[in-house]
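>>> Please work out how this folds:
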Amino acid sequence: MHITRRGPDTWRGPAEHFTGTVWLDEIAAPAAPSRLRMLNVHFAPGGHTAWHRHPHGQVLHVLEGEGLVQRKGGAAEVIRAGDTVWIEPGEWHWHGAGPRTFMTHLAVVEAAEDGTTAEWDCHVSAADYPA
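All right, here's what the predicted structure looks like:
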């Protein structure tokens, strides 16, 4: 057993992967052979990810606020505190806060054998992000 009393410092989501203000806190990234990765992600109003996908899928659990999630080819859907979203392996999607609300979610992924957790694509267009 290992107890972490204080994790790494909070860091800002990089502009190549996020629009707006997004802060990340690593919760878990155990040593191999585990490939589990957990982040607490804090989105300011309007903050959201770029289009991306995960090799083994992703679980999002909304802790507070209200946000949006969209899969490629689908409509943006509202998610609220208490909601859990399962994103299929390889499914292109984005997620983040609503245009006028904060949102925090727990993000859980399993890294690929090479350590990759996500493949990133272009930023979400104004047509895809409801204002």
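>>> Please make it C-alpha for all contacts and neighbour counts, starting now.
Fine.
>>> Touching the longest strand seen in the chain from outside, list them.
Longest strand in the chain by number of residues (criterion: DSSP state E): strand 58-71. Strand 58-71 is contacted by residues 76-89, 91-98, 101-110 when judged by C-alpha atoms under 8 Å, 6 or more residues apart in numbering.
>>> One more, so I can put them side by side:
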Amino acid sequence: MAKHEDVKNGVIFPVGEKNEAFSQFFVGQSYLKPLIFDPKVNVNVGNVTFEPGCRNNWHIHRDGYQLLLITGGEGWYQEEGKPAQFLEAGDVVVTYDGVKHWHGATKDSWFEHIAITAGTPEWLEPVADEDYNKL
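You can find the predicted model right below:
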């Protein structure tokens, strides 16, 4: 049994559906439950759930930012050129405009965060398995 498997049942918000729309930008399976997607508001809010080992590709938020509110499990966040940061429930991450980064679950734990995102993401290359496996 994976650590924090209860996350797959939704810790605070529902897990949502398989994240098929963005699957090409993830290694492994993620799930997305949009919480706020209103054209009158210039920010999107969603609950993102990662199965163990799942992570998104390197990416940059253009003309915006991303705030991550960690609600369950264990994960990683890394900005280019910096060491990866271990994340757990209660942690908060601020990613500023133009910063190349990635985030996702640890190898053996489910992981969940609320993503508050403004601007346009620029999706880049996957995190190399070799680099991820060293964490």
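>>> Mind checking the TM-score on these two?
Remark: TM-score between the superposed chains equals 0.83 [TM-score structural alignment, normalised by the length of the first structure]; 118 aligned residues with a C-alpha RMSD of 1.6 Å.
>>> of the contacts of strand 58-71 of the first structure, buried ones?
76, 79-80, 84, 87-88, 91-98, 102-110 (16 or more other C-alpha atoms under 10 Å).
>>> Which members of those residues occur in strands, if any?
Judged by DSSP E, strands contain the following of these: 79-80, 84, 87, 93-97, 103-110.
>>> List the contacts of residue 128 of the first structure.
With contacts defined as C-alpha under 8 Å, 6+ apart, the neighbours of residue 128 of the first structure are residue 76.
>>> Just to confirm, what residue in the second structure is aligned with it?
Alignment note: residue 128 of the first structure maps to residue 131 in the second structure; criterion TM-score structural alignment.
>>> who's in contact with the spatially most central residue of the first structure?
The centre of the first structure sits closest to residue 107, judged by C-alpha atoms, centre = their mean, with a distance of 5.4 Å. Contacts for residue 107 of the first structure (C-alpha under 8 Å, 6+ apart) come out as 38, 39, 40, 41, 58, 59, 60, 61.
>>> For the second one, pull up the helix or strand it's in.
When you say that, I think you mean residue 39 of the first structure. Using DSSP states H and E, residue 39 of the first structure sits within strand 36-43.
>>> quick check: that strand aligns to which part of the second structure?
Strand 36-43 of the first structure lines up with residues 43-50 of the second structure when matched by TM-score structural alignment.
>>> what's the answer for stretch 68-84 of the first structure, then?
Aligned using TM-score structural alignment, stretch 68-84 of the first structure spans residues 76-92 in the second structure.
>>> ok, residue 76 of the second structure - how many residues close by?
19 (other C-alpha atoms under 10 Å).
>>> Over to residue 80 of the second structure?
Using other C-alpha under 10 Å: residue 80 of the second structure sits among 12 other residues.
>>> Touching, it and residue 100? I think so.
Yes. Shown here, residue 80 of the second structure and residue 100 form a contact pair, counting by C-alpha atoms under 8 Å, at 5.6 Å.
>>> and the strand holding residue 39 of the first structure, what does it pack onto?
When contacts are defined as 3 or more C-alpha pairs under 8 Å, 6 or more residues apart in numbering; DSSP states H and E, strand 36-43 of the first structure packs onto strand 22-28, strand 103-110.
>>> give me the stretch of the second structure that the last one matches.
Taking TM-score structural alignment as the measure, the second structure aligns residues 111-118 with strand 103-110 of the first structure.
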